[in-house]
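*Asks:* Generate coordinates for the sequence data below:
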Amino acid sequence: MLVSHKIIRRVLAFFVVVGCYVGCVEPFDAKTESFGNALVVDALLTTEFDRHRVSLFRTYPFEADGPEAEQGALVSITDNSGTSYRFEETEPGIYLSETPFAARQGTDYTLDVQTADGKAYRSATVTTPENVPIDNIEAKRLFNDKGEEGVSILLDNALPSETPNYFRFEYEETYKIVAPNWDPFEFEVVHYIPCDTIPYQVDIKVQTEERKVCYGSATSNAVIQTSTVGLTENKVNDFNIRFIGRDNYIMSHRYSILVRQFSQTQDAHSYYERLGDFSSSDNIFSQIQPGFLEGNVRSISDESEKVLGYFEVAAVEERREYFNYDDLFPGEELPPYVVNCATPGNPQLYSFGYHCADFRVCDGACESPLIEAILAGNVVFHSVNENGSADQPGPYFTLPSPCGDCTKLGSNIVPDFWTE
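*Replies:* So this is what the prediction gives:
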């Protein structure tokens, strides 16, 4: 299940900002003057057959390390036929349904939470929206609104009814990484004891692990929404899910994106829209105070208590798309690699000032720049320095690790879904 549940972090951040807002931007010691310990609910029920998740946390003051999990709560979702689905706490603040189930079309659902201190909370009744298929996802070479060239991931869908629909999207992208300066040999630190008979010794050996080809991944971290309200046709055409600048190395070889479409209710769409407006603000201490971000969960123990977060029921469709860089930029130079691999380094085996007072007693600079860089994982083998000089005395030439070791940027395990 791809759902990332980032809403909990956005709402918690929102509450912190409201609590410590100041009227003008100036240096200050950021401490929360007043703090309300509110429950934050993040609950998403979908039409997928799955163990659905409810996250419960407490807001926290600006200077705290992070949110406090709401543990020991009783959580359930009930439909309009009286069927109740209970949830169990699988890790602090995270509750999964005890058995897998799926939201049914046209069915109403309500979330109930009772915290360990006996307080009760209930959501508004939410109806499962109409399911809308994804017609097409296509990667196109385009210019964005800023005049930057790149690739847009565009989505089309067609609604089965004339009623306006609301959509939210998430994506997970996976991309092939090829280390441009991969070498079959790697460093081996043989000896590293200062002032020993052989103080420092570094050899090279044949690599035994795959480090040439890897796969990186990332998920969407913004609120991506659209609707058909006000359109001449009740369908979504060429909606931009993701734009990738042509200089972004992630599409240098092969790129895949899994897009998940959530058909929303109008209320959920409005909530996420307000949440997105806040989280995309350039300056969280701007002159606009966002106010309290009201969701659809209420306290039934104390009507005056503020509760943050949202219980959403959504119909889900997903589709995956692949493309190669050469498909859209045939014969053109690849994007620059994420690390500059043009200039090899030449770290010395012995530090300047290395000196021994006695056997294994070092009273000078005792570190080996080369060995320290190897042990830290910062460099990979490039070549042997066969013609050492005063300017380049080190025994080997090196490169930044990602130049020859793709595992610094991704996993060397091929994803189960991957196709070439």
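*Asks:* use CA for all of it now, contacts and neighbours both
*Replies:* OK.
*Asks:* list the helices and strands the longest strand anywhere in the chain packs on?
*Replies:* Among the segments of the chain that qualify as a strand by DSSP state E, the longest is strand 307-324. If contacts are counted by 3 or more Cα pairs under 8 Å, 6 or more residues apart in numbering; DSSP states H and E, strand 307-324 sits against helix 7-19, strand 39-46, strand 126-127, strand 134-143, strand 254-264, strand 297-299.
*Asks:* Dump those to CSV, plus mean neighbour count and distance to Asp358.
*Replies:* Rendered in CSV, the data for the helices and strands packed on strand 307-324 read as follows (neighbours: other Cα atoms under 10 Å; distance: least, Cα to Cα, whole Å):
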stretch, mean neighbour count, distance to Asp358
helix 7-19, 20, 57
strand 39-46, 22, 64
strand 126-127, 21, 78
strand 134-143, 17, 67
strand 254-264, 22, 57
strand 297-299, 22, 73
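*Asks:* Nearest to Ile244 among the ones you listed would be which one?
*Replies:* Using Cα to Cα as the measure, strand 134-143 is the one of these that comes nearest Ile244, at 9.6 Å.
*Asks:* before we go on, could you also do this sequence so I can check it against the first one:
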Amino acid sequence: MHYKHWKKVIGWVAILSLGGCVDPYRPPEIAAPNNYLVVDGFLNSKPGTTTSIRLSRTQNLSEKNTSVAETRAVVTVETEGRATYAFRETGGGVYTLTDLVPQANQKYRLRIKTAKGVEYLSDFTTVVTTPVIDSVSWRPTSNGLQIYVNTHDPKNNTRYYRWEFDETWEFFTPYNATLELKDKQVITRAENTYRCWSGESSKSIMVGSTARLSQDVVSLFPLTTIPADSWKLSSRYSILVRQYALSRDAYAFWEQLAKMTQNIGSLFDPQPFLLTGNMHCITNPSEPVLGYFSVGSVETRRIYVKRYQLPNWTINTGYSFCRLDTAKTLKDLIEMNFQPVSELEGGGGYLASDNYCVDCRLRGTNKKPAFWDE
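*Replies:* Predicted coordinates:
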């Protein structure tokens, strides 16, 4: 869960029209110093995995800064049998734990004590096992590339699901420069700046339920649509999908949060203070806490889509302005503020272009991801 969702939940503005005049309505929540604790908490039950808990503070709509990390807190997980496991702070409000494999016959809860001595506690929650992802599929549509997820539980026990994903795409600059201008000298380019990768994570809350179906089958659940002209599709695209099984209460929380983050902006929409999770402030019971602590397994599936597998869409690569020019001397190259691509035949100068057109690192990284299979 990304903290951007929570920022939307706290801040909202509505405009009321009365007697022909338009006056802004500003509820107290906008100006009040409501920096509530946000708990992004999921305890992974798969052996060998690291659990990360992210703590931050909300900001009101009138504040322009992003959410503030909650640091120097003491974070622990407790079992009903009173065993306690401590998280380690790794920076930026993130706390990790690697030496715990939750057991199906146990219940767990999260305890947080901030540097100011305020204490928070979740309800006890059981371990929920997530069924495997059957497939992640895709098809071209009139709007672009549509990605789907498919799964099922043959025991009909799951019924409630949530998904997240990470996107990664490969891209190339228009020109593969073998030279570079450095300290007013043309030298051999030290590393590849032609092929790079970029990426981003899902921002929407995606939940689904099969509770009203006779079979616990999720078929062609739409995860995301990539526009047909997106630079993500210029070469090779990959998506890693994460699937979580939810309890009924957890599903109700995530569904409500999804509606709020998608519909906030009107007095007639669901209001933030109606949101309830399973986290509570035990120091001050009237203080809201945003978040839901769950325990369970995560299933993942990655796919790749290559450019040649798609229709002949016109891709907006962001490089349409790029052009090659000639610089006859080093002085010309410096005055043009261009980067050399290669030497002209016979050594009479350089082919050159804007740095943006030859250095893909300005839009991504030239370090190939470990999972990339080519």
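*Asks:* what's around Ala69 of structure 1, how many residues?
*Replies:* For Ala69 of structure 1, the neighbour count with other Cα atoms under 10 Å is 17.
*Asks:* Report the separation between it and Val41 of structure 1.
*Replies:* 11 Å (Cα to Cα, to the nearest Å).
*Asks:* The longest strand of structure 1 corresponds to what range in structure 2?
*Replies:* Following TM-score structural alignment, the partner segment of strand 307-324 of structure 1 in structure 2 covers residues 289-306.
*Asks:* what's the answer for stretch 250-269 of structure 1, then?
*Replies:* The counterpart of stretch 250-269 of structure 1 in structure 2, using TM-score structural alignment, spans residues 232-251.
*Asks:* how long is that stretch from one end to the other?
*Replies:* Start-to-end, stretch 232-251 of structure 2 (Cα to Cα) is 31 Å.
*Asks:* The longest strand of structure 1 vs structure 2, average distance?
*Replies:* Here strand 307-324 of structure 1, set against structure 2 after superposition, deviates by a mean of 1.6 Å using mean Cα distance after the TM-score superposition for structure 1.
*Asks:* roughly how far out does that strand sit from the chain middle?
*Replies:* The gap between where strand 307-324 of structure 1 is centred and where its chain is centred comes out at 14 Å by Cα atoms, centre = their mean, to the nearest Å.
*Asks:* What's the first helix or strand after that strand?
*Replies:* Secondary structure here is assigned by DSSP states H and E; on that basis, the next helix or strand after strand 307-324 of structure 1 toward the C-terminus is helix 325-328.
*Asks:* Please tell me how far that next one is from the chain's geometric centre.
*Replies:* Taking the mean of its C-alpha atoms, helix 325-328 of structure 1 sits 26 Å from the chain's own mean (Cα atoms, centre = their mean).
*Asks:* What residues in structure 2 pair up with the following helix or strand past that helix?
*Replies:* Once helix 325-328 of structure 1 ends, the next helix or strand along the chain (criterion: DSSP H and E) is strand 356-358. Against structure 2, there is no aligned range for strand 356-358 of structure 1 (TM-score structural alignment).
*Asks:* What is the subsequent helix or strand relative to strand 356-358 of structure 1?
*Replies:* Under the assignment DSSP H and E, the closest C-terminal helix or strand after strand 356-358 of structure 1 is strand 361-362.
*Asks:* How many residues are close by Asp117 of structure 1?
*Replies:* Using other Cα under 10 Å as the criterion, Asp117 of structure 1 is surrounded by 8 other residues.
*Asks:* What separation is there between it and Glu70 of structure 1?
*Replies:* Using Cα to Cα, we find Asp117 of structure 1 at a distance of 10 Å from Glu70 of structure 1.
*Asks:* cool, Gln114 of structure 1 as well?
*Replies:* Going from Gln114 of structure 1 to Glu70 of structure 1 by Cα to Cα gives 10 Å.
*Asks:* ok, Arg72 of structure 2 - contacts?
*Replies:* Contacts here follow Cα atoms under 8 Å, 6 or more residues apart in numbering; on that basis Arg72 of structure 2 touches Glu89, Thr114, Ala115.
*Asks:* Narrow these to those in strands?
*Replies:* The members of the contacts of Arg72 of structure 2 that map onto strands under DSSP E are Glu89.
*Asks:* and which of the contacts of Arg72 of structure 2 is nearest to Gln339 of structure 2?
*Replies:* Distances from Gln339 of structure 2 to the contacts of Arg72 of structure 2, taken as Cα to Cα, are shortest for Glu89 (43.5 Å).
*Asks:* thinking again about what came up before, in the contacts of Arg72 of structure 2, which residue is surrounded by the most others?
*Replies:* Comparing the contacts of Arg72 of structure 2 by number of neighbours (other Cα under 10 Å), Glu89 comes first, having 19 neighbours.
*Asks:* Can you give me the neighbour number for Gln339 of structure 2?
*Replies:* When neighbours are counted by other Cα under 10 Å, Gln339 of structure 2 registers 25.
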